[in-house]
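[1] sequence first, then the predicted structure:
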Amino acid sequence: MDEWLNPARLGEYTSLAWQWVNEQVLVLPNLLQLLAVSAALVFAALLAPRIRRWLGRFSPGGWRQQFIAALATLLFPLTWLLMMGVAWQAAVMQGWPARILEIVASLLMAWVIIKIASRLIRNPVWAQAVAITAWTVAALNILRLLDPTVALLDSFAVQFGAVRISLLTVTKSVFALAMLLWLATTVSAILESRLKHSPNLTPSVQVLFGKLLKFTLIVLAVLAALSTTGIDLTALAVFGGALGVGIGLGLQKVIANLFSGVILLVDKSIKPGDVVAVAGTYGWVNTLGGRYVSVITRDGIEHLIPNEDFITTRVENWTHSHNNMRLKIPIGVHYNTDVERALEICVECAREVPRVLESPAPICQLRAFGDSAVELELRIWIGDAMQGINNVRSDVLRKIWKAFHDEGIEIPYPQRDLHLRSAEPLRVDLGDPTGTPRDTAS
């Protein structure tokens, strides 16, 4: 590496590069070829937008529309490649030098092929990275610079004992890690999709297997990428143990949430779709994550509750073993009311609400004699608590309100009777300023 930082060596390389430019570039045949490349580029830049607008007028639908959309993105390199092909053929027929034309045409051909292949990757970030990497390697190979570039990258190296790490090794490892991670995530996504459509697995087991598969594939991808650097993985055992202890002490809550999530998945106490109430939050479980459980309330607010809270605190799961849930609705009627008729009306109104189950049947009971009303309690069962409980309570009360008005049943409001005791006679004594007593009156 020191020879590349030597000023004398750098000056030598600079002079050699300038000499090569004078001998290979600044000559008439090559300048004419560069002029042809530039002319073809300008022509393609002017013609491609016109063709794209013309293709935009067609909307056949289906796969033809997708083909036209894909073709529109490749119009510029295809047009440029066509012009370069014409120029190269003309130069060959006339016996003129055509090495630069051949190189540019080969680069354009590689660009088009890689662009088409990268469209098979749905993730735009991965598609762009693969396209750039593949085109760079293809360009170096076409220019016959791949082997010198590999040798140059390998010359920048650092020695750690018996392990030699060069810039080439790091580059290979980065590319290998990127490709292996992409392959791991793609395979895990396919397997998770297959697991979700498996009728023999519960939602909790599906999530558990999906997370374990993804974690395992990612770990294998990282280990495989490290092995490409030539590092002995057994040497990382001691370091990994010490690092694990440090991470365990510093990330106790995170690790607790991870293991709590695994426990929730294994014992199936919480699963997607359950209606739960925890820490004052009521809603239905949307997803189970590695660190938290997503609970969406009726207000549309998504709460991310740590997994540990579902293990260490009291949790109400309204749909753990079944979906039925009983609601208690308090009702008050006047003391002059026919209580038996009021009980019948409450039950009849509850049965008219579609969401109220017929079995168990709704019942209404007399609970107490209150200060200002006879207190009744209507008990109903619903089987879809995830659709809300206050709305079905409102539907029942509205029907009861209308039925009570039709039957003349009065719903009282709190009253208080005030009793005043009669006052005792007040004795008044009027004294004389001179000290002579006067008569008194009462």
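    Looks like it came in fine. On a predicted model such as this, the values are computed, not experimentally measured, just so you know.
[2] going forward, measure contacts and count neighbours with C-alpha atoms only.
    Will do.
[3] next one: stretch 304-311 to chain centre, how far?
    19 Å (CA atoms, centre = their mean, to the nearest Å).
[4] all the strands of this protein, in order from the start?
    157-160, 163-166, 275-278, 281-288, 292-296, 302-306, 316-317, 325-333, 363-369, 374-382 (DSSP state E).
[5] helices and strands around the third one, which ones?
    Contact here means 3 or more CA pairs under 8 Å, 6 or more residues apart in numbering; DSSP states H and E; on that basis strand 275-278 packs against strand 281-288, strand 316-317.
[6] redo those as JSON lines? Include distance to residue 399 and mean neighbour count.
    As requested, those are exported to JSON lines (distance: least, CA to CA, whole Å; neighbours: other CA atoms under 10 Å):
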{"stretch": "strand 281-288", "distance to residue 399": "27", "mean neighbour count": "20"}
{"stretch": "strand 316-317", "distance to residue 399": "30", "mean neighbour count": "17"}
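[7] residue 132: which of the strands of the chain is closest?
    Shortest distance between residue 132 and the strands of the chain, using CA to CA, is found for strand 163-166: 22.2 Å.
[8] list of residues touching that closest one?
    153-159, 229-231 (CA atoms under 8 Å, 6 or more residues apart in numbering).
[9] which of the residues you listed lies closest to residue 53?
    residue 153 (45.0 Å).
[10] list the contacts for the closest one?
    Taking CA under 8 Å, 6+ apart as the definition, contacts of residue 153 comprise 166-168.
[11] quick one on the thing from earlier: list only those of the contacts of strand 163-166 flagged as buried.
    For these, a burial check counting by 16 or more other CA atoms under 10 Å picks out 154, 229.
[12] got a markdown table for the contacts of strand 163-166, with distance to residue 75 too?
    Formatted as a markdown table, the contacts of strand 163-166 follow (distance: CA to CA, whole Å):
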| residue | distance to residue 75 |
| --- | --- |
| 153 | 36 |
| 154 | 39 |
| 155 | 41 |
| 156 | 41 |
| 157 | 43 |
| 158 | 46 |
| 159 | 49 |
| 229 | 41 |
| 230 | 44 |
| 231 | 46 |
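[13] and the comparison structure, right after this:
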Amino acid sequence: MENTTEKGAKFGLDLLEAIRISAGTVQSFLVSLMQPGWRLYQVLIILGLAVLCFGLHKFSGHLLQNWVRSREGWKAWQLRMIVQIRRRLGLLWYALLGWSVWLVMQEVTWPSRSYLIGLAATLATAWAFIGFSARLVRNRFLRRAVTWGLWIYVTLFYLNISDEVSLFLDRIAISVGDFRLSMLTLIVAAVVIGTLFTLARLVSNTTAATIRKNEDISPSMQVLAVKAVQIGLYGFAFFAGIKAVGIDLTGLAVLTGAIGVGLGFGLQKVISNLVSGVIILLDKSIKPGDVISLGDTFGWIQTLGARYASVVTRDGKEYLIPNEDLITGQVVNWSHSNDFVRLDIYFGTSYDDDPHEVRRLAIEAAKSADRVLSHRPPVCHVVGFGDSSVDYILRFWIKDPTGGLTNIRGNVYLALWDIFKENNISIPFPQREVRMLGGTGKQNFGDDAPAPEPEEDAPAEKDDKAPDT
């Protein structure tokens, strides 16, 4: 307890001493500005350049926006670059004008009389460079953290106070036994991990593009290889960043194991989907581009993710199906081993039509439709004698289920309709005949009048199905 109190008192004294020294430095600098001299003149020049560059930022930004709007056919990355330039026009103008003034003053007066102007131009150039370079970090929060961290570090570095600030941040620490974690360590870890994550993303994107271009690797193995590379690179970046700043994770092994067990029980479904995704990629039962049916969902596998598969239907809807459902459920893969698909169409014709002629015409109609394979010729069979028609089944093959199934069935039905109409083949449909009982005149019945009783010798209603002739 006494040791902890002594550490707290020492930390408080160090903090007060750092604040006192910083306040004294700032005070002496402000006092020097109150006296006429080149230091005051340089500060006024810096402020004047800031006001001028603010106006130039507004004016040139408006001109750049109008110029871009007059252009057509620009790519997305070009437009994003223009947006980033427009946001940083003030810094770019300040860097340009600041270095120009500094060069002029280097020639016409002593170098010490333009030191602050050169420092301001250097900071503006560094801030602009950091702003553009930070766009490589995709994550918005991480990008902002890296940007502000680098801005602060560059500022402290060029002001020659980075060592003092580092020493101050290192004193702000938490110590538990042999474990010590300071504010400086956390900041360095965030910067190192962010940088390594950015490099890992660039390497993984390059590797993924190379893997996807290799036609010798199946689509499912391409997805698995890309996921493995990403997990490996990001995992290496994280642990390398932790080790680079000197954080020892061996003391947290027991705690990490306990947390892992708890997460395992709480995230059973998530882990099941992850394992199912790996199994799907390994056994190649489903791969991107396959046409599948799962329940009422019929569509194309667009992507295979770590947790779900994206299935796009013909009407543009995108279903996110968990990988576990693809493993445990009954899935119809229309293009698993090959792309050949047989479709069946049922129809009926009148008993007055010759079934041999009907079969011949049906096969001819199927052959005339697009996408129907000729080397696997259609066949037509009689499957029964119905109440009002002779029933047939027409079977044909296609090789492109990705082109849709409903549309090819519709085309074959239209071909059947046309060829039957040309050859006077009738397609029967049920007909209902209604006979009115009693007299043919109109009768009005009141609310209290009884309904007329049917005559004893009157025939009953009759439903009759007859072919359409």
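    Okay, I see it. All values reported here derive from a predicted model rather than from experimental measurement.
[14] quick one: TM-score?
    Overlay of the two chains. TM-score (TM-score structural alignment, normalised by the length of structure 1): 0.84; 421 aligned residues with a CA RMSD of 3.4 Å.
[15] could you say which of the strands of structure 1 is packed most deeply?
    Greatest average neighbour count among those goes to strand 292-296 (a mean of 23), per mean count of other CA atoms under 10 Å.
[16] equivalent range in structure 2 for that one?
    The aligned range for strand 292-296 of structure 1 in structure 2 is 308-312, by TM-score structural alignment.
[17] thinking again about what came up before, in TSV: the contacts of residue 153 of structure 1, plus distance to residue 298 of structure 1.
    Shown next, in TSV, are the contacts of residue 153 of structure 1 (distance: CA to CA, whole Å):
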residue	distance to residue 298 of structure 1
166	57
167	55
168	56
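[18] relative to residue 304 of structure 1, how far out is the residue mapped onto residue 183 of structure 2 from structure 1?
    In structure 1, the residue paired with residue 183 of structure 2 is residue 167, using TM-score structural alignment. In this view, residue 167 of structure 1 and residue 304 of structure 1 are 43 Å apart by CA to CA, to the nearest Å.
[19] distance check, the spatially closest residue to residue 379 of structure 2 that is not a sequence neighbour against residue 341 of structure 2.
    In this structure, residue 379 of structure 2 finds its nearest non-sequential neighbour in residue 395, 5.4 Å apart by CA to CA, 6 or more residues apart in numbering. Residue 395 of structure 2 sits 10 Å away from residue 341 of structure 2, taking CA to CA as the criterion.
[20] can you check residue 319 of structure 2 too?
    23 Å.
[21] between the strands of structure 1, which one is closest to residue 195 of structure 1.
    Ranking these by their distance to residue 195 of structure 1 (criterion: CA to CA) puts strand 281-288 first, at 15.3 Å.
[22] which strands and helices sit next to that closest one?
    Packed against strand 281-288 of structure 1 by the contact rule (3+ CA pairs under 8 Å, 6+ apart) you find strand 275-278, strand 292-296.
[23] same list (those) but as CSV, adding distance to residue 260 of structure 1.
    As requested, these are exported to CSV (distance: least, CA to CA, whole Å):
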stretch, distance to residue 260 of structure 1
strand 275-278, 15
strand 292-296, 9
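[24] and these: which comes nearest residue 49 of structure 1?
    Closest approach to residue 49 of structure 1 among those is made by strand 292-296 (47.7 Å; CA to CA).
[25] how much does the closest one stray from structure 2?
    Compared with structure 2 after fitting, strand 292-296 of structure 1 deviates on average by 1.1 Å (mean CA distance after the TM-score superposition for structure 1).
[26] what's that strand in contact with?
    257, 261, 282-288, 302-307.
[27] just the buried positions in stretch 219-237 of structure 1, please.
    221-222, 224-226, 229.
[28] likewise for stretch 399-417 of structure 2?
    For stretch 399-417 of structure 2, the buried set under the neighbour-count rule, 16+ other CA under 10 Å, comprises 399-402, 408-409, 411-413, 415-417.
[29] check stretch 176-193 of structure 1 too.
    Buried residues in stretch 176-193 of structure 1, counted by 16+ other CA under 10 Å: 176-182, 184-185, 188, 192.
[30] just the residues you listed: which are in helices?
    Of these, the ones assigned to helices by DSSP state H are 176-182, 184-185, 188, 192.
[31] pull the most distant pair out of those residues.
    So, those by CA to CA: farthest apart are 176 and 192, at 23.7 Å.
[32] so where do the helices sit in the stretch 201-350 of structure 1?
    All helices of the stretch 201-350 of structure 1, identified by DSSP state H, counting those that start in this stretch, fall at 203-227, 236-250, 252-267, 307-312, 339-351.
[33] superposed on structure 2, where does the second one end up, distance-wise?
    Comparison of helix 236-250 of structure 1 with structure 2 after fitting gives an average deviation of 2.3 Å (mean CA distance after the TM-score superposition for structure 1).
[34] so what touches that helix?
    The contact list for helix 236-250 of structure 1 (CA under 8 Å, 6+ apart) reads residue 255.
[35] residues in structure 2 matched by it, start to end?
    Counting by TM-score structural alignment, helix 236-250 of structure 1 sits on residues 252-266 of structure 2.
[36] ditto for the longest one
    Residues 219-243 of structure 2 are matched to helix 203-227 of structure 1 when aligned by TM-score structural alignment.
[37] ok, back up a step: what about the match of residue 183 of structure 2, how many neighbours?
    By other CA atoms under 10 Å, 16 other residues sit near residue 167 of structure 1.
[38] aligned partner of residue 28 of structure 1 in structure 2?
    Checking TM-score structural alignment: residue 28 of structure 1 goes with residue 36.
[39] tally of neighbours for that match?
    Residue 36 of structure 2 has 9 nearby residues by other CA under 10 Å.
[40] how close does it sit to residue 24 of structure 2?
    As judged by CA to CA, residue 36 of structure 2 and residue 24 of structure 2 stand 21 Å apart.
[41] cool, and residue 175 of structure 2?
    31 Å.
[42] and what of residue 182 of structure 2?
    According to CA to CA, residue 182 of structure 2 stands 26 Å off from residue 24 of structure 2.
[43] check residue 294 of structure 2 too.
    Taking CA to CA, one finds residue 294 of structure 2 at 74 Å from residue 24 of structure 2.
[44] got it, and residue 134 of structure 2?
    35 Å.
[45] who's more crowded, these two?
    Taking neighbours as other CA under 10 Å, residue 134 of structure 2 and residue 24 compare with residue 134 leading, 19 against 12.
[46] contacts only, for the more buried one.
    143, 146-147.
[47] which helix or strand contains residue 80 of structure 2?
    Assigning secondary structure by DSSP states H and E places residue 80 of structure 2 in helix 76-87.
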